[in-house]
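In: Build me a model from this:
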Amino acid sequence: MTVYNKWYHPYEINEKYQKRVAYFSMEFGIHQALKTYSGGLGFLAGSHMRSAHDLRQNMIGIGILWKYGYYDQTRNDDQTMRVQFQKKYYTYLEDSGIMVTVNVNGHPVKVKALVLRPEVFGTVPMYFLTTNIEENDHLARTITFHLYDREPSTRIAQSIVLGIAGAKVVEELGGADLYHMNEGHALPLAFYLHEKFGNAEEVRKRVVFTTHTPEKAGNEVHDIHLLNKMSFFNNTSLEEARRMTGMHGNFFDYTLAALRIARIANGVSQLHGQVARDMWYENEGVCEIKAITNAQNARFWMDNTMRQALERDDTQALVQRKADMKQDLFEIVADQTGKLFRKDVLTVVWARRFAAYKRADLLVHDIERFFEMISNKSQPVQVIWAGKPYPFDEGAVSVFNSLVHLSHQRKNFAVLTGYEIGLSRKLKQGADIWLNTPRRPREASGTSGMTAAMNGAVNLSVLDGWLPEFARHGENSYVLPVVDTNLPDSMQDEIDHKNLMNILEKEVIPTYYKDRVKWMNVVKQSMRDVMPFFDSDRMAHQYYEQMY
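Out: Coordinates of the predicted model:
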């Protein structure tokens, strides 16, 4: 049996991908059974690890093993959302034999690395770090309890574990040529590398950075003195950390620091790359920001029967398979809500994180018009919502619960809980329309629409994130006209809502019911256009080509 305590891959490395890359991410969406993710960032990282394996790349993944995962989304008696934290157990993660020590707030903390072997889920070798071991006291053990813990000092400690302990684990494995930070959470690794190599230029040669969000909440900022006290900068002095990052005030911006430390960075769609450059280029010392559009692993996400039917251009087989997949989804709807949905009815799905800018409730902006639309007896519509708000975001939870209460008024309107990989796949396979309503240009990529298109769901979306690179209105998707982003948010919402309802009522619904040939042409064109460019094999190759 191979022992994974040295840099090892169970395949011959492809000569195009020889450089040794360690990929650091706070979350990885590898499989429904491995609860180390919250949403899109994790799904993206998981697809990257799968494609890196399939392309035989010389890469490993470094993440954290969360004792309670993100959280379990369940229901109260009135069907509203309840947050539950339940311990997770994984017999397939193995002790790599590697244990390292980091300093957190003046205390030594032991960190153990557990390995996910490539043959388990078809990824590159992945190392999940945990402090929940008997060598640590209770407080140290809690560092790796909760993904995105709400306590700032714990979040800082988690970055220290991911960045510094992760870098030490990579050294134990034999070292890497390059360190890829997927978001700024692993930033302490740069200060560890600085201590090892002695100057910022040597660090810069070895670090690349991906920024995923133009949202303020996604770009962490902390008091620089608290970071210093907690050993975020490892053994690098505060003065030297300031010099490296150009941070001269009391606050330390992870993203800006990463952009000054890295050799090169990227946004995750062509539009987001431009937005990121507009956001950050006004600051001195920022590295070049490219754009590599996110993608998802088709071998994992795409239904094989749909793929084969598309290859044969067998319209009837596509229609039949879509009906079967809708029925599979509707079994979940019935189980959770007691409602029976119909396979012959146009089904609209909105499913993603309940962040405010994603506007989960845009479709019900005019509730009377919405109810009138879904109650049309000759051209009925079924609507499903799903998604996990951040558990301590009261506004997002309130929106989720308000939709639950509204859904009690109609039998063809459902809100599902438990939005993880398994349910995500069922929703994409069962949807006719995949609805995406972010406030432009705040969606960096939005990869759920890619995997929906792979499964015969047609995107109905704001022209944001990846969509400008894909969508052609009425040919492979339906797209809302671009709204002036200088308008107040309330006016943008009003205009987007009217455009959304007009497209649904005048184009989508009539086409689905009255022009099935055109509808199926849109479905097939969407499936053809999403492949192969939005398959993560292309993305994983581009990272080697453009970043590494």
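
In: contacts, neighbours, all on C-alpha from now
Out: Fine.

In: Contacts only, for residue 93.
Out: By CA atoms under 8 Å, 6 or more residues apart in numbering, the contact list for residue 93 reads 114-117.

In: For residue 109, see how far away it is.
Out: Residue 93 sits 21 Å away from residue 109 when distances are taken as CA to CA, to the nearest Å.

In: about what we covered before: so which of the contacts of residue 93 sit within helices?
Out: Under the assignment DSSP state H, those contribute nothing to helices.

In: show me the contacts for residue 529.
Out: 470, 476.

In: Could you check stretch 144-159 and say which residues are buried?
Out: Within stretch 144-159, the residues that count as buried by 16 or more other CA atoms under 10 Å are 144-149, 153-159.

In: Can you pick out the ones from the residues you listed that are in helices?
Out: Per DSSP H, the subset of those in helices is 153-159.

In: so where do the strands sit in the stretch 401-548 of the chain?
Out: 413-416, 433-436, 458-461, 477-479 (DSSP state E, counting those that start in this stretch).

In: name the helices or strands packed onto the third one?
Out: Using 3 or more CA pairs under 8 Å, 6 or more residues apart in numbering; DSSP states H and E as the contact definition, the elements that strand 458-461 packs against are strand 433-436, helix 448-454, strand 477-479, helix 516-530.

In: Please provide the structure for the following sequence as well, for comparison with the first:
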Amino acid sequence: MKIERPAPQTIAYFSMEVALESPLPTYSGGLGVLAGDMLRSAADMRLSMVGVTLLHRKGYFLQRLDDEGRQSEEPAAWPVDQFLQLTDSTCQVEIEGRQVTVRAWQYLITGASGAVVPVFLLDTDLPSNDPYDRTLTDYLYGGDQRYRLCQEVILGVGGVRVLRAMGYTRVFRFHMNEGHAALLALELFAEEFKQMPQRREDAVDAVKRLCVFTTHTPLPAGHDQFSLDLTEHVLSGNQWEALQALGCCNGSLNMTRVGLRLSNYVNGVTKRHSEVSRTLFPDLAIGSITNGVHSATWAAPAFRALYDRYTPAWREDSLLLRYALGIPLDAIRQAHDDAKQLLIKEVNRTASAPFDPHAFTIGFARRATSYKRPDLLFYDSERLRRISVQHGPLQVIFSGKAHPRDEEGKALIQHIFRRAKELAPEVKVAYLPNYDMDLGLLLTSGADLWLNTPQPPYEASGTSGMKAAHNGVPSLSVLDGWWLEVPVEGVTGWSIGSRDNGTVFERRDDRDAEELYWKLEGTILPLYYGDPLKWAELMRFTIALNASFFNTDRMIHEYVTHAYRDR
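Out: Take a look at the predicted model:
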């Protein structure tokens, strides 16, 4: 495997997690998948970019679910040297007063254009390191606060130093994908401040010219924070002095605050999320670049073949998917049937009750946590049962992991298991473990309807519905995140709530459940079972309107225009 050499000017994209391919457990969910999709589109578009992340030798975790839905976790170790190539570049970082050696492994992403984007995965499992330090690149989002802060030193400080050791001395932009990477900006500031200790704002401005920051969470608790005692203990003396000089810590180290303070361009990941973020950080200008997904990755094989036939060059330019309006309806129906057969086969391999490939199938897959409201569909189980009996067979497929320390999220999975037993056989429900890229593709392409029920305004973006759209699967979604930007009701899906209310304050579960049931029994199931060609036309509009826009090709064009240009 060839080791890629740096281009004269490069964009360095830092993310705590990056989804490279399904067998590599270097991601936990949407943040990592977004990072991987962005890097894939960069390769498609021949953008000079490099990814930086941690190795995560033992992954996020393997999810085990017993018959009652109780989740247990196991390490997800993987054969690193079978997927990555070790580089000869290393650097030293100081952690808790110890010198820690960091080395880099390389993964190459080859785009549709033939261009290559390298991703460097940082690793501290070297014999020369302290036993504790050797574990710091083992687990994604594992350990305690000390472990997490040490990891963020490796990602931010170690990432900058490893890139320089590789010859990336003229990085054009450092892009921080969420606050986990913010110490890269502190590293740059410490260098500048050392050269001009009496001119702090000049040092700040020098770093800001290089940095871009993307925030992904509208939840205050979602921003990494560390006590100042721990911070002083973990950081080097120079970094601690630079942090104090920066003056952005008010009782704790808020990683988002550091990233915001030292970035020239900051954005949320939808228009709505940017509005919410400005209420959390009212003193800062926060722009908006709506997320997307990588079209060629998230179109199922049957749909890739369909697009190759009817919209050539869509892999190089996802906007061409708007011409899906010319694809015959029968061809769309056949591609969906092929994708659905693969999904039902996987469900029947793992679930106790066999699913019917002809029954209306709802998909719901995302991290199991309370604000996502995965159990809203079961708010009135008897109502759901009557809908299935009176309006046509209904079956539901769930997937998603709860964080090991999220007991409420784990309880939600158990609740779904209990409801599944209560609703059988009229409504079949399956919960598939170990949601990953491969399973995500099966679900978002094989379902007939994609369900999204977060509690507004806590959904920053949501990208699973975008993946579904690339396979013609319409959504039924609460108006939050990306769905607020979707075109017309009934053309590419349906909404719970209205654009005039429910987008600022939390919504009541009973009202949202009532509207969900009303849409299912009054509109969606009658259309699916009563007018198959009209349903296929809806699928075609979903591709042409939603997939052609909500993709990472469009997203990267916006980053180049708004974030990466000289100011």
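
In: Got a TM-score for the two of them?
Out: After superposition, the two chains reach a TM-score (TM-score structural alignment, normalised by the length of structure 1) of 0.92; 528 aligned residues with a CA RMSD of 2.0 Å.

In: I'd like the ones in helices among the buried residues of stretch 144-159 of structure 1 as a markdown table, with distance to residue 340 of structure 1 appended.
Out: Shown next, in a markdown table, are those (distance: CA to CA, whole Å):
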| residue | distance to residue 340 of structure 1 |
| --- | --- |
| 153 | 47 |
| 154 | 44 |
| 155 | 43 |
| 156 | 46 |
| 157 | 47 |
| 158 | 44 |
| 159 | 45 |
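
In: Aligned to residue 373 of structure 1, what sits in structure 2?
Out: Aligning on TM-score structural alignment places residue 373 of structure 1 opposite residue 387 in structure 2.

In: Report the contact partners of that match.
Out: So residue 387 of structure 2 contacts 517, 520-521 (CA under 8 Å, 6+ apart).

In: let's go with 10 Å and repeat that
Out: Each residue near residue 387 of structure 2 by CA atoms under 10 Å, 6 or more residues apart in numbering is listed here: 381, 393-394, 426-427, 517-518, 520-522, 525.

In: which of those residues count as buried?
Out: Buried among the contacts of residue 387 of structure 2 (16+ other CA under 10 Å): 381, 393-394, 426-427, 517, 520-521, 525.

In: Surely residue 179 of structure 1 forms part of a strand?
Out: Yes: counting by DSSP: H, G, I helix; E, B strand; the rest coil, residue 179 of structure 1 is located in a strand.

In: one step back: tell me the one of the contacts of residue 387 of structure 2 nearest residue 402 of structure 2?
Out: residue 381 (23.1 Å; CA to CA).

In: Apart from its chain neighbours, what residue comes closest to that closest one?
Out: Distances taken as CA to CA, 6 or more residues apart in numbering place residue 423 nearest to residue 381 of structure 2, at 7.1 Å, with adjacent residues excluded.

In: Do I have it right that that neighbour meets residue 429?
Out: Yes: counting by CA atoms under 10 Å, residue 423 of structure 2 touches residue 429, with 8.0 Å between them.

In: More neighbours: which of these two?
Out: Neighbour comparison, residue 423 of structure 2 and residue 429: the larger count goes to residue 429, with 28 against 16 (by other CA atoms under 10 Å).

In: Now which residue in structure 1 aligns to the more buried one?
Out: In structure 1, residue 429 of structure 2 lands on residue 413 (TM-score structural alignment).

In: what does residue 340 of structure 2 give?
Out: Matched by TM-score structural alignment, residue 340 of structure 2 corresponds to residue 326 in structure 1.
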